[in-house]
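# Whatever this is, show me its structure:
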Amino acid sequence: MADSVNDNDSARVGAGLPEPDAHGQAAMLLVESLIHGLVARSILSVEDAVEVVDVAAEVKADIAAELGDSPATMEKSLTLLQAISASLRRDAPIEDGPIDNVGD
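Predicted coordinates:
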């Protein structure tokens, strides 16, 4: 029987380096785009959007060990969430000034 191929397999053929998960990348892009869209339409404030992402980062840090994440995987996840939070902070109205870490 031929080996089955799983499209979730993150091994890069021939390179020996892990390739980012396509499903995860698409999901992150979709969620970030949705949040930016809600902010642009004034459905969600920038402050609330930043808080949502910061809470997600806190939850990720709290449950990473329970999920079996390695420290490196947890750090990568937190880095992605921090980048999204920083991106949202740039959407803050100039007159309001920079948004501090809401969840801190």
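
# switch to C-alpha atoms for all contacts and neighbour counts from now on
Will do.

# what's the helix or strand containing Leu34 packed up against?
Assigned by DSSP states H and E, Leu34 belongs to helix 22-40. When contacts are defined as 3 or more C-alpha pairs under 8 Å, 6 or more residues apart in numbering; DSSP states H and E, helix 22-40 packs onto helix 46-67.

# let's see this one next to it:
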Amino acid sequence: MNGESPLLEIEDLQTWFYTDDGVGKAVDGVSYSIQPGETLGVVGESGCGKSVTAMSILQLVPTPPGKYVGGEIRFRGENLLERSEKQMREIRGKEIAVLFQEPMTSLNPVF
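As a prediction, the model looks like this:
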């Protein structure tokens, strides 16, 4: 590590879903950081919160039923959870992007 500040830093992220059946804690206490030039690959079992974590970074979780309960998502030092929808649209795809892997087509070179 060269002493640079993290490009993206997730700290104690909590994204929960409120339903008639109760609360689903899809993301509960996730923390990590990415330095400039690094790539992060997130792997895990189905339903473990990978996609919800990625969608939380870009504020794409439907609210309701989803809610950002706690934590911070800092991009270049700024907490993204404090940005407006308009401000988030300015960075989605341009500065932050997510590549979701579709398991049924991931090994097919046609896709």
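
# Superposing both, give me the TM-score.
Remark: TM-score between the superposed chains equals 0.30 [TM-score structural alignment, normalised by the length of structure 1]; 54 aligned residues with a C-alpha RMSD of 4.3 Å.

# if we can go back for a sec, list the buried residues in the helix holding Leu34 of structure 1.
Buried residues in helix 22-40 of structure 1, defined by neighbour count with 16 or more other C-alpha atoms under 10 Å: 32, 35-36, 39.

# how about JSON lines for those, with distance to Val55 of structure 1 added?
Shown next, in JSON lines, are these (distance: C-alpha to C-alpha, whole Å):
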{"residue": "Glu32", "distance to Val55 of structure 1": "15"}
{"residue": "Ile35", "distance to Val55 of structure 1": "14"}
{"residue": "His36", "distance to Val55 of structure 1": "17"}
{"residue": "Val39", "distance to Val55 of structure 1": "17"}
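
# and the angle from the helix holding Leu34 of structure 1 to helix 46-67?
Between helix 22-40 of structure 1 and helix 46-67, the angle comes out at 160 degrees (axes from the mean of the first three to the mean of the last three C-alpha atoms, to 10 degrees).

# measure Glu51 of structure 1 to Asp62 of structure 1 for me?
Remark: distance between Glu51 of structure 1 and Asp62 of structure 1 (C-alpha to C-alpha, to the nearest Å) = 16 Å.

# Now Glu32 of structure 1: closest residue in space that isn't a chain neighbour?
Ile84 (6.9 Å; C-alpha to C-alpha, 6 or more residues apart in numbering).

# Check which helix or strand that neighbour maps to.
Assigned by DSSP H and E, Ile84 of structure 1 belongs to helix 71-89.

# for that helix, packing partners?
helix 46-67.

# Leu81 of structure 1: how many residues sit nearby?
22 (other C-alpha atoms under 10 Å).

# which residues sit in contact with it?
Contact analysis of Leu81 of structure 1 by C-alpha atoms under 8 Å, 6 or more residues apart in numbering lists 53-54, 56-57.
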